[in-house]
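A.B. asks: sequence plus predicted model, see below.
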Amino acid sequence: MESLMVDMVQYDCPYIDTTVDHDVSFTGLHWDYNTARQQFESRVLVKGESVDALDEGLSALREHHNHTDYRLLSRRGDQAIIKNAVGQTSAMRAIRENGGYLTGAFEASDGSERWHIGFDRNEVVGDALSELDRHNDFTVESQATISFEDYFDVINNVDTAKSVLDAVRGLTDTERRTIQRAMGAGHYETPRGATVTDLAAEFDVSTTAVSKNIRRGERKLLTALVDAMDDVER
């Protein structure tokens, strides 16, 4: 399987057009293509910079000429989950007609959209991108050939991967900055490129504070990694 991550500007996409004029972002949670109606039906997480920004963004999305359906599923403050439908854009058509498909959540913000795209055969990728280039601006941010064995490995261990990601997200800002700097400065190398004293001086805190931040962060990360050792299929 050929896997691509593409940053794209479409000129007929309701999500992108809305993010140009309003401080909102969209993340696709689930989507399906309705062949009969030729539209993508999705559940989407919408985030606004403020409550007012969310209100304005949702209103603009509903009024977009290529937006065909809308239902608010839930809302809390400046975030909402909606169920909606979007008419097939030129980019969607180019990908689908060349055997491509979405492999991950799409993300729209600041006037562009990030797609994760898969193709079963790498020889069709060039044709798909050529057709995509006719009516859209895009940059291929990454491209990799993934064996189906590797793909199924990811699918079979998705819960474990999520646990590790949750551990990373569970770090406080201070723990994250401290561990990142410790790694970058060579604290974990032999011999050490930076001691706790060096890091304390850089952050202008006590050595005790740095040591505690490192240990707390390491404990969170290592707990998830050790649990993963038991879960990962060998």
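C.D. replies: Perfect, thanks for sending it. Residues are numbered from 1 along each chain as shown.
A.B. asks: C-alpha only now, for contacts and for neighbours.
C.D. replies: OK.
A.B. asks: please identify the buried residues of stretch 44-53?
C.D. replies: Neighbour counts over stretch 44-53 (16 or more other CA atoms under 10 Å) mark 44-48, 53 as buried.
A.B. asks: try stretch 207-214
C.D. replies: Per 16+ other CA under 10 Å, stretch 207-214 contains these buried residues: 207, 210-211, 213-214.
A.B. asks: can you give me the strands in this protein?
C.D. replies: Assigned by DSSP state E, the strands in the chain fall at 2-9, 24-34, 39-48, 67-76, 79-87, 100-102, 107-109, 112-119, 137-145.
A.B. asks: so what secondary structure elements neighbour the first one?
C.D. replies: Read it as strand 2-9. strand 112-119, strand 137-145 (3 or more CA pairs under 8 Å, 6 or more residues apart in numbering; DSSP states H and E).
A.B. asks: in addition, the following structure is provided for comparison:
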Amino acid sequence: MTITTEFRLRSPALPLVSIPATLPPDEVVCSHALCIEPEARVFIAEIDAAAGVSEADLAALDEIQSVSSLGERNGETVYKLTADLDDSIAPAFDPERFDGAKMESTVVTAEGWHETKVFKDYDVFQDFHTTFENHGISFELISISSDGSSFDRSSDEPLTDRQREALELAVSRGYYESPRQVTAAELADELGISQPSLSSLLRRGERRLLTASLDVEEDLNTLSR
């Protein structure tokens, strides 16, 4: 009996939150949220290319040990990041705790992580949940389902809160009208973010909505260098 969950983790000690907290992108998507090697925590992270974040910008962050660019995909620059884990939360990321969980992409914001995970059973999920809270990481469960029976605490909407906010504002202001009634710069000002961050939010939201409505998986093309 598998358990599918959607949840948010919040803690300033979580890996990679320093990127959207200090650099232009509003969010970072990790296609492999935690690829853990014996001596390092390795992440494959996607950052909106329009944000202009460089390898040097990432390498300057205290938590980043090393960084290398893997190319671009769908307007995102893909990086391999090796990051330190704060001692206070490191035990929660013991590789053995992920044996019974299938990881999907993680959305990292300045506030924390937004994740969807499939656990092999409820006991594995409960252990995961308890362990994170015991290490000072706030755990907010959004939805949970078992064998097709859903117990959502929110809607079935495939969007993050920030993506939904940006899309709703864009629609209400006539961004998708022809001709457009508002510019991307004006929408970005209303949301208090940069124009590249707004464009990233809209593009990711549109992609998620299309993927969900068409019932297809996103294209995972080979990275171009």
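C.D. replies: On my side now, so go ahead. These figures come from a predicted structure and were not determined experimentally.
A.B. asks: how much does stretch 122-132 of structure 2 stray from structure 1?
C.D. replies: Superposing on structure 1 places stretch 122-132 of structure 2 at an average distance of 1.8 Å from its equivalents, by mean CA distance after the TM-score superposition for structure 1.
A.B. asks: may I see the strands of structure 1 organised as TSV, with distance to Thr174 of structure 1 added?
C.D. replies: Shown next, in TSV, are these (distance: least, CA to CA, whole Å):
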stretch	distance to Thr174 of structure 1
strand 2-9	31
strand 24-34	27
strand 39-48	25
strand 67-76	28
strand 79-87	26
strand 100-102	36
strand 107-109	27
strand 112-119	29
strand 137-145	30
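A.B. asks: now do the contacts for Ser54 of structure 2.
C.D. replies: For Ser54 of structure 2, the contact set (CA atoms under 8 Å, 6 or more residues apart in numbering) is empty.
A.B. asks: likewise for Leu58 of structure 2?
C.D. replies: Listed by CA under 8 Å, 6+ apart, the contact partners of Leu58 of structure 2 are 19, 64, 67.
A.B. asks: ok, and the most crowded of the residues you listed?
C.D. replies: Neighbour tally across the contacts of Leu58 of structure 2 (other CA atoms under 10 Å): the maximum, 23 neighbours, falls on Ile19.
A.B. asks: ok, that one touching Ala110?
C.D. replies: Yes - the criterion here is CA atoms under 8 Å, and Ile19 of structure 2 meets it with Ala110 at 7.5 Å.
A.B. asks: what about Ala56 of structure 2, how many residues close to it?
C.D. replies: 10.
A.B. asks: repeat that for Ser149 of structure 2.
C.D. replies: Neighbours of Ser149 of structure 2 (other CA under 10 Å): 10.
A.B. asks: show me the contacts for the counterpart of Gln65 of structure 2 in structure 1.
C.D. replies: In structure 1, the residue matched to Gln65 of structure 2 (TM-score structural alignment) is Thr68. Thr68 of structure 1 makes contact with 84-87 under the criterion CA under 8 Å, 6+ apart.
A.B. asks: buried sites along stretch 126-133 of structure 2?
C.D. replies: In terms of neighbour count (16+ other CA under 10 Å), stretch 126-133 of structure 2 has its buried residues at 128-129, 131-133.
A.B. asks: which positions within the longest helix along structure 2 qualify as buried?
C.D. replies: When structure 2 is parsed with DSSP state H, its longest helix is helix 195-214. Within helix 195-214 of structure 2, the residues that count as buried by 16+ other CA under 10 Å are 195-206, 208.
A.B. asks: other SSEs contacting it?
C.D. replies: Using 3+ CA pairs under 8 Å, 6+ apart, helix 195-214 of structure 2 sits against strand 40-48, helix 161-172, helix 184-191.
A.B. asks: gap between that helix and the chain center?
C.D. replies: From the chain centre to the centre of helix 195-214 of structure 2 is a distance of 13 Å (CA atoms, centre = their mean, to the nearest Å).
A.B. asks: next, the angle from it to strand 40-48.
C.D. replies: Relative orientation of helix 195-214 of structure 2 versus strand 40-48 (axes from the mean of the first three to the mean of the last three CA atoms, to 10 degrees): 100 degrees.
A.B. asks: now the angle from helix 195-214 of structure 2 to strand 76-83?
C.D. replies: Using the same axes, to 10 degrees: helix 195-214 of structure 2 against strand 76-83 is 100 degrees.
A.B. asks: report the inter-axis angle for helix 195-214 of structure 2 versus helix 184-191.
C.D. replies: Going by the same axes, to 10 degrees, helix 195-214 of structure 2 makes 90 degrees with helix 184-191.
A.B. asks: give me the nearest residue to the residue most central in space within structure 2, chain neighbours excluded.
C.D. replies: Residue closest to the mean C-alpha point of structure 2, counted by CA atoms, centre = their mean, is Val107 at 0.6 Å. Spatially, and ignoring its direct neighbours in sequence, Val107 of structure 2 is nearest to Val29 (4.6 Å; CA to CA, 6 or more residues apart in numbering).
A.B. asks: tell me the contacts of Ala110 of structure 2?
C.D. replies: With CA under 8 Å, 6+ apart, Ala110 of structure 2 has these contacts: 17-21, 26-27.
A.B. asks: so which of those residues wins on neighbours?
C.D. replies: Neighbour max across the contacts of Ala110 of structure 2 (other CA under 10 Å) = Glu27, 26 neighbours.
A.B. asks: ok, and the closest non-adjacent residue to it?
C.D. replies: Counting by CA to CA, 6+ apart, Glu27 of structure 2 lies nearest to Thr109, which is 4.7 Å off, once chain neighbours are set aside.
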